[in-house]
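> have a look at this prediction, sequence included:
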Amino acid sequence: LFGGTFHIFSYEWRKSSFQFREPNSEFSYVLETDRFQGGAQAIQMAVQARIIRHLLLSEVGQRDQEKVLAAALSDSLWLAGQEVSATVTLVTEDYCITPQLDYKLDNFTERLQLFTFNEREDVRRFILEHIHCFKEEGSHGVILFLYSLICSRTVDALLNLLLTGRGSPHVFNGMRYSQEDDLPLERRLQGVLARSDVGYLHWSREQQVGSMLKTPRFPVWLCCINGSFSVLFSLNRTLLSNWKVEQMFQLYYYHGQSSQKTPARLTVTHSHHWEVKSTDSGGDPETRYHPLEMTIRTKWAGATIDWNGTAPLY
């Protein structure tokens, strides 16, 4: 996982788990996340996207939270196992491996035990029975889920693994056999081959996300904005299947921090290229638009975003 045996998880990783906000509240479907960027937060927000895909803003009690968390985790693991099998890792009291001289003990990895299942429902049921191992403070829940993902598949691209079940290190569509200058590649590059339930949006000059990830089956997206991960979603299931709905619609945004008490509601106005010419006045878009707006515009080019009186969130 770290490229060597003498590295261990940082404090931020070790303290991360899947804990919800207060049950039966407006934000009862929301996971608490840490302020540091990347790493555990990326995994937490990817799971958050799947939770929203299951609930779509229903107020839930504590047991409902546990059920939907188990469903979100098991869905990802089942996809990672190519919908054939899945592996769940839990911490036991006994050491399962014998440490070597070049191995640094963390009193955690050495005690992992693997449980493999060949039925999707068995995975969900097992995780629900052991949900405290993933959600309680000090449980190392995010690390357990990370190990489960790796053992269910590979470690080459965790975000794609979480979203699509395929560990591709690239986010473009299909396969690439040549470079931009049409020179053949020594080795073909594999991107995303099919749509998934949850999508992915990322504003970057260097990395272009393909339409497979931009257009998921459900209007829920994991977003990468300036190295931090968040979730964008719509309550309108027809948003991705009816182009007329895309002319004006609502999106909700959650950035994962405890300071956010309600999801930000954004109104997006968008015209397709065949309807109207672009009115963009030029200039550097990074200095003119909020990073979230730039991220949204990677899916809906030229869209205008109204924050509806909410101060833009960073």
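Arrived safely, thanks for sending. Residues are numbered from 1 along each chain as shown.
> C-alpha from now on. contacts and neighbour counts both.
OK.
> does residue 112 touch residue 91 like I think?
Yes: between residue 112 and residue 91 a contact is recorded at 4.6 Å, counting by Cα atoms under 8 Å.
> what's the first-to-last distance across stretch 282-293?
When the termini of stretch 282-293 are compared using Cα to Cα, to the nearest Å, they are 16 Å apart.
> which residues does the spatially most central residue of the chain contact?
The structure's the chain has its C-alpha centroid closest to residue 46; by Cα atoms, centre = their mean the separation is 1.9 Å. Residues in contact with residue 46, defined by Cα atoms under 8 Å, 6 or more residues apart in numbering, are 159, 162, 163, 222, 231.
> now, those that are in helices?
Using DSSP state H to define helices, the subset of the contacts of residue 46 located there is 159, 162, 163.
> give me the number of residues near the last one?
Using other Cα atoms under 10 Å, the number of residues around residue 163 comes to 27.
> right, and it touches residue 194 too?
No: between residue 163 and residue 194 there is no contact under Cα under 8 Å: 10.8 Å.
> so after the host helix or strand of residue 90, what's the next helix or strand?
Assigned by DSSP states H and E, residue 90 belongs to strand 86-91. Toward the C-terminal end, the helix or strand that comes next after strand 86-91 (DSSP H and E) is strand 112-117.
> alright, now check it against this:
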Amino acid sequence: MGDPGAGRAAPAPLQEIASRISDLSKWREIFSSCGLEINSTTHQQGPSSAGPGPPGAGESPGSQPPSTVPRPLLLPRGTGGCPISPDTAMRLQRLLFGSTAPLFSCEWAAARFSFHPPRSHLAYALQAGQGGTRAILAAVQAHIITFLLFTRETECTHLERLCRLGHREQGQALATALAETLWAAGGGGRAVVCLVTAPVTTMPREGCRADSFTERIRLFEFSEKAAAQEFISDHINCFKGEGSHGVILFLYSLLFSRTLERVQEDLGDAAPLLNISSGNITCTEVGSAACIKRSGFIIPTSSLGKKISLARHCHKLGAGHGLHGRLPVCPVRAGCFPQAVLSLLLTGRASPRQLGGGGEPEPGAGDGGGGEAACPRGRVGFLRWERARRQRQVSPGLRTPRLPVWLCSLSGRHSVLFGTDSRLLSDWKAERIFHLYFYNGQQEQTQTARLTIDTHSHHWEEAQREGPCSPGRRCPALEMAIRTKWPGATVSWNGTDPFL
């Protein structure tokens, strides 16, 4: 006779197989409800499989279509938080896009807060994203620099504070910057952090298109900034890891910290927060809602309830090309100032005119004009220069922040300008000749550019020869933006070729 325990051990494999089949059926229902399909060939491991690991780790590059959105990092069950409701998900999409139809592009889904290698010349710097995500990344970068230079306790000085960072210090800086902006958006009394869970937590309402991402959101609310920062630090890979949807999660967190109702009040009759133009998603410029028609197309706006009428033009513009038709085309100008989003990041309010307006100045308008001087001095400032048109002056409170760190919008491209001397904006003697540093996020930039600013130069002698913006001598946009803060100053690039 055989081993008496053999008969009892036999059912175990059968039970495991039955359990796996049950799990597979459950996931099939979830994917089917989200409008997705499970391709059995996609999940087969080939000879090049790397073995056990996270989903997708052992798949060959050709096993998925090029436009597949990276899988988000998922929280385990029992983490807590509140699931997003169907009504809230619908209001969120309307606030972002003006309708419930559009979805984020793969470019946005792949955007995350990824640093350059630690202990390098750019260890403090985030790798810039593409298109509309660059503005958000640059604004967070400014907050990261503020923390590293003027808040963090370390024996390092000046640029050493930015370069001598390890992985842990990078994560700490990012967590602090995210928590600071969320806390400011919450009015100094609350912060909401959005993370993604494994199961779908809600089903979309009829007429609201599912994206298999927003339906998995859970909201974690904190009434203390330190607790929010600690939570973000514990889950920092959910914002910086590959496949994390980090930028979208942070944008969601920002809106929920402010609350959707208050963001809508801040916007007033302005356009939705995001534009879709030829497949590119960018942040909306102030005043876009007033321009209902451009080039014969109808622009959807939340305040006017206009509908998209682009069917006969889709074949001309390639609507949703490469994105399986997910993104309808909305021909709003792509080169726009993301006024409301940047205002929320810098001031805690999504007011389109909080940064000083984006249109042409009114006749006889003074510096700032229209109540723009009411914007208080914050920790991070804002400078702007646009060659294509005249523009309102940036609010004095943002041109002169409490600390010498500025987010710059230079001809629609976003970068960061900063100084290492905390006295620069509080002691007039420090503003005679001083140094500023510039990072624009381009791959070509391998070191931080060092500029020397001379505010007591003989600029009238230069005016006798040739104007700074004459056709024969086009000054870099950065220099013109600096002169909006220090009129007549000369800027030396110290041997570096000027760039944006």
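Yes, it's here. Note that the structure is a prediction, hence the values are computed from the model and not measured.
> and the nearest residue to residue 178 of structure 1 once chain neighbours are set aside, how many residues sit next to it?
Spatial nearest neighbour of residue 178 of structure 1, excluding adjacent residues (Cα to Cα, 6 or more residues apart in numbering): residue 184 at 4.1 Å. When neighbours are counted by other Cα under 10 Å, residue 184 of structure 1 registers 12.
> roughly how far does residue 184 of structure 1 sit from residue 177 of structure 1?
Residue 184 of structure 1 sits 6 Å away from residue 177 of structure 1, going by Cα to Cα.
> structure 1: which residue goes with residue 101 of structure 2?
In structure 1, the residue matched to residue 101 of structure 2 (TM-score structural alignment) is residue 6.
> quick one on the thing from earlier: closest one to residue 85 of structure 1 out of the ones in helices among the contacts of residue 46 of structure 1, please.
Sorting those by how near they are to residue 85 of structure 1, with Cα to Cα, puts residue 162 at the top with 15.0 Å.
> neighbours of the closest one, how many?
Counted with other Cα under 10 Å, residues neighbouring residue 162 of structure 1 total 25.
> what's the counterpart of it in structure 2?
Taking TM-score structural alignment, residue 162 of structure 1 has residue 345 as its aligned residue in structure 2.
> could you pull up the residues touching that match?
136, 139, 140, 181, 185.
> and with 10 Å instead?
Applying Cα atoms under 10 Å, 6 or more residues apart in numbering to residue 345 of structure 2 gives the contacts 135-136, 139-140, 143, 178, 180-182, 184-185, 251, 254, 339, 380.
> from residue 264 of structure 1, how far out is residue 199 of structure 1?
Residue 199 of structure 1 is 19 Å from residue 264 of structure 1, where distance means Cα to Cα.
> so between these two, which is more surrounded?
Between residue 199 of structure 1 and residue 264, residue 199 has the larger neighbour count (other Cα under 10 Å), namely 28 against 19.
> still on that earlier bit, the strand holding residue 90 of structure 1 corresponds to what range in structure 2?
Under the alignment (TM-score structural alignment), strand 86-91 of structure 1 falls on residues 191-196 in structure 2.
> same check on stretch 217-230 of structure 1?
Alignment of stretch 217-230 of structure 1 against structure 2: residues 402-415, by TM-score structural alignment.
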